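Peer 1: okay, structure incoming, though there's no sequence with it:
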């Protein structure tokens, strides 16, 4: 007789067992998290938003020319909104002595911070995380005002990524930094071997301007959770917002009784960055920026043999095979190119489309790009898709790359020049651009554009796609779109880059368990994930005896002064044969030799 019970009976035991194990696991995690949250509760912190970041702020004080530097005072930084040209205020570039003082303050605070438990560090990160979630719109407004981006782009690139990093570190950071037990091998079987992850002390970070909130707080999260102090050199191009972000971090530390001096922000030009790299108190440098500046960072860091992690931008590809799901591709590619006005290190700068889909893809992109609306996300509201660019100085370079491509046969189908916003003529806008029929001999395929330019190239096969993709000296991220997983994996394995997403763009960074970084002139070293967190530590090898009664003792035959060199050599040779020899007969012989000499 048929019944539901009889149908599920053969599966009941394994299913029930699996559910029970899962439930137990969730219970343990929930209980430990609940108990820790009870013992180490987060706290509400309040950091008022700058008045200039309110949507109704309308002070009519505009820049006369698109430059942050002052001819009268080389240390004066003019802060202004790239979307409107409105002046936000002025900052002073930090001198070398001020950088050293900041490092000393972080050093003094770190000596106490290094004694904190992981639970205490998580408590601070939870407070920061809850502040970010509760104030995400305000944080986006501040980032948007300083960089010219839209609030939506800030929500995706500034807030979402920061919360992902905070949550991963809170939930997984301790496991990554716990002592790691290692194999001892045959001879040392009576030992316990471990790797200890200890704080470096004070680390430094020199970060770029394209994501002012996330780029400044990201290194802080890893550094302080690992027990370090940190000095962040924020970009002079977004000097206005950094003080607000720093206040939030320090407020979280101080709310739990820790010194806010643990985290220091300095801003300024090349002199400020050089001073940070040269500072003897700095034990590690993370640099996010261009390849030419990265080389200078390496050269300067070599004076003190300071280790560096370099993230130097990319020329990322999206490979679209003939079986790709185009209902997904169109929207993902648009976002991957024009998010943040194209100012993304992992933005897609080359779109490689199979010849069977090429014409229809170009047509669809032309239609979509022509409908994009430019403006100030804070002041022009819902009628804006793409914001301003941070630096108008880059326009000439972008236009030169476009001209070179057109001169060599590419078709310019949209944009290609700056956009004059009738409401904000001082704003830095570049029209969303579409270049088709681009070939690898064009300069735009070898240079990072870092702007709103879609470059489309035709491919004929997977092998052709790999050849074109690997023609660039950059190797940061990439995307492959295909309905066949094996094809996606095959292409991914052949690409010379640090990160690949199959049927997606940039999501590797939302998987914060994954390391972030590239190869070639995209840099080396990794941040994010276990690898990034451990890079904030000194890896110390450690051994101890497993049993008190079993210790390493020097046999008389090799004890100083050595009485018989020949016997000593015979003895040590027998140790090698006994421990690592492949012949059983020879190993047995070695045992007798050892017994005789012992």
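Peer 2: Yes, it's here. If you're wondering where the values come from, they're calculated on a predicted model, not measured in any experiment.
Peer 1: CA only for contacts and neighbour counts going forward, please
Peer 2: Fine.
Peer 1: first-to-last residue distance for stretch 386-395?
Peer 2: 16 Å (C-alpha to C-alpha, to the nearest Å).
Peer 1: same question for stretch 501-520.
Peer 2: End-to-end distance of stretch 501-520 (C-alpha to C-alpha): 19 Å.
Peer 1: buried residues of that stretch, list them for me.
Peer 2: Under the neighbour-count criterion of 16 or more other C-alpha atoms under 10 Å, stretch 501-520 has 501-506, 508-520 buried.
Peer 1: mind listing which of these are in strands?
Peer 2: 501-502, 519-520 (DSSP state E).
Peer 1: between those residues, which is nearest residue 590?
Peer 2: Taking C-alpha to C-alpha as the measure, residue 590 sits nearest to residue 519 out of those, at 48.0 Å.
Peer 1: against residue 473, how distant is that closest one?
Peer 2: Taking C-alpha to C-alpha as the measure, residue 519 and residue 473 are separated by 9 Å.
Peer 1: ok, residue 180 next?
Peer 2: In terms of C-alpha to C-alpha, residue 180 sits 36 Å off from residue 473.
Peer 1: tell me which of those two has more neighbours.
Peer 2: Neighbours per residue, other C-alpha atoms under 10 Å: of residue 180 and residue 473, the larger number sits with residue 473, 18 against 14.
Peer 1: want to compare, so here's the second one:
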């Protein structure tokens, strides 16, 4: 079979002549496919071949995706001002307008669409409506707060809800049910179920009458939810795991950086999806930072009874989570990292009772390839690593499958904004950690989730847009 030319001289049935590209358009060039395979485009009016074009295989797809990824990072596109992007779009629109008869010819020939299309005078508007029945799966680390995050926007937009409480922490959400009834909500508007994820959660996600699923939890579970929701193309919002970086530059306010860094990983026993569990510190202040961080643990991380107002760190939520955290600590030790502080179970609490208490643990001499650097632990365990340049810090911060939160500590606000723009995450804190405002969207990128909660985006996630077109007297 002769090799196909990348451009063919073609004459359409209406007499219009033009050059038809046949290749794959990759990196602004038409190229032949790796395999040389082709696809024939058929005129549906005559059943005869119009032309053949090259068919992409997996290798060609990889080239195209890598070209798009490289362009995304290249300054020629990344730093192009929005006005200049608009000018490019306008120029393209002008060129399409200049060639509209050619495009009408090609599409009429290629798919049988008549070239006549009436342009009508009309009025159009949009309305927002509830999505419908929403299934909300709540995590165990902040039971009532997470229920409120999801329930409020859903009800405000007119949806009805089925909440599945976490099997580990169902109690406060059940009490919330009594207040929902007392407040006067109609029957069936809010429903609360307990149960295990593999049974009750799966049944909720797959139920044919559930129109949307909102989930907060692990990335692994989110993948399973996506598969189950795909059966009926459900609307989904997923807020999943993280391995959030916290970058400390050498011009920072050291005392504040240490305090916020400690809070960012050790609060709530490290059981926070946005926990800044990877701390990157500029090399010339690294040793000082590590020592002061260890000091913050000694002075702040009082471990014990959660009923004691002076307690900073309580127990892990379950035996399974306790065992998971301790297992990761052993993994870090076996991988060759240095335990700079902590490193095991904490003794019994002040009442002499056993509990799921873990020492706040700091690892140094950590390589980026280690599991404790790359995997979400969800406990009071942090790695502290040195870096030399801003570019290195950004590269290493972004070297993760996650992208939920990140923090930057520096007195140089120009640098702070520059780094914040470069970090691949849904949220960035400048000179703080774990800030949250219900007026501001919350959510991640990459494998840290899909969609947003809170803010205007959180309301939009619980409504759908309908377009209404009104004929203003036109007659065909």
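Peer 2: Cool, got the structure. This structure is a prediction, so every number in the text was calculated from the model and none was measured.
Peer 1: quick one: TM-score?
Peer 2: Once superposed, the chains reach a TM-score of 0.71 (TM-score structural alignment, normalised by the length of the second structure), with 357 aligned residues with a C-alpha RMSD of 2.0 Å.
Peer 1: ok, then the element right after the strand or helix carrying residue 145 of the first structure?
Peer 2: When secondary structure is defined using DSSP states H and E, the element that contains residue 145 of the first structure is helix 136-147. Tracing the chain C-terminally past helix 136-147 of the first structure and defining elements by DSSP H and E, one meets helix 151-154 next.
Peer 1: hmm, who's touching that following helix?
Peer 2: Outside of helix 151-154 of the first structure, the residues that reach it under the criterion C-alpha atoms under 8 Å, 6 or more residues apart in numbering are 137, 140-141, 143-144, 211, 339-340, 377-378.
Peer 1: what span of the second structure is it aligned with?
Peer 2: Residue correspondence for helix 151-154 of the first structure in the second structure, counting by TM-score structural alignment: none.
Peer 1: show me what the next helix or strand after that helix is packed against.
Peer 2: Following the chain from helix 151-154 of the first structure toward its C-terminal end, the next helix or strand by DSSP H and E is helix 161-177. Here helix 161-177 of the first structure is seen to pack against helix 118-134, helix 212-225, helix 529-534 when contacts are counted using 3 or more C-alpha pairs under 8 Å, 6 or more residues apart in numbering; DSSP states H and E.
Peer 1: recalculate using a threshold of 7 Å.
Peer 2: For helix 161-177 of the first structure, the packing partners by 3 or more C-alpha pairs under 7 Å, 6 or more residues apart in numbering; DSSP states H and E come out as helix 118-134, helix 212-225.
Peer 1: most packed of those?
Peer 2: helix 212-225 (a mean of 24; mean count of other C-alpha atoms under 10 Å).
Peer 1: right, and residue 409 of the second structure touches residue 247 too?
Peer 2: Yes. Contact criterion C-alpha atoms under 7 Å: residue 409 of the second structure and residue 247 qualify, at 6.1 Å.
Peer 1: which parts of the stretch 51-200 of the second structure are strands?
Peer 2: Chain-ordered strands for the stretch 51-200 of the second structure, with DSSP state E, counting those that start in this stretch as the definition, fall at 122-130, 133-137, 160-164, 190-193.
Peer 1: ugh, typo on my part, it should be the stretch 201-350 of the second structure
Peer 2: Assignment of strands within the stretch 201-350 of the second structure using DSSP E, counting those that start in this stretch yields the ranges 212-216, 235-239, 245-248, 278-282, 338-341.
Peer 1: what's the matching range in the first structure for the second one?
Peer 2: Per TM-score structural alignment, the counterpart of strand 235-239 of the second structure in the first structure is residues 307-311.
Peer 1: ok, stretch 125-139 of the second structure next?
Peer 2: Residue span in the first structure matched to stretch 125-139 of the second structure, by TM-score structural alignment: 194-208.
Peer 1: what is the subsequent helix or strand relative to the lengthiest helix in the first structure?
Peer 2: With secondary structure taken from DSSP state H, the first structure has its longest helix at helix 4-39. Reading on from helix 4-39 of the first structure to the C-terminus, the next helix or strand found by DSSP H and E is strand 76-80.
Peer 1: same for that following strand, what does it pack against?
Peer 2: strand 87-92.
Peer 1: burial check on the residue in the first structure that residue 294 of the second structure lines up against, number of neighbours?
Peer 2: Using TM-score structural alignment as the criterion, residue 294 of the second structure maps onto residue 366 of the first structure. Applying other C-alpha under 10 Å, we find 18 other residues in the vicinity of residue 366 of the first structure.
Peer 1: and residue 405 of the first structure, how close does it get to residue 316 of the first structure?
Peer 2: Computed with C-alpha to C-alpha, the distance linking residue 405 of the first structure and residue 316 of the first structure is 18 Å.
Peer 1: and the helices in the stretch 301-450 of the second structure?
Peer 2: Counting by DSSP state H, counting those that start in this stretch, one finds helices in the stretch 301-450 of the second structure at the ranges 319-334, 371-374, 390-398, 413-422.
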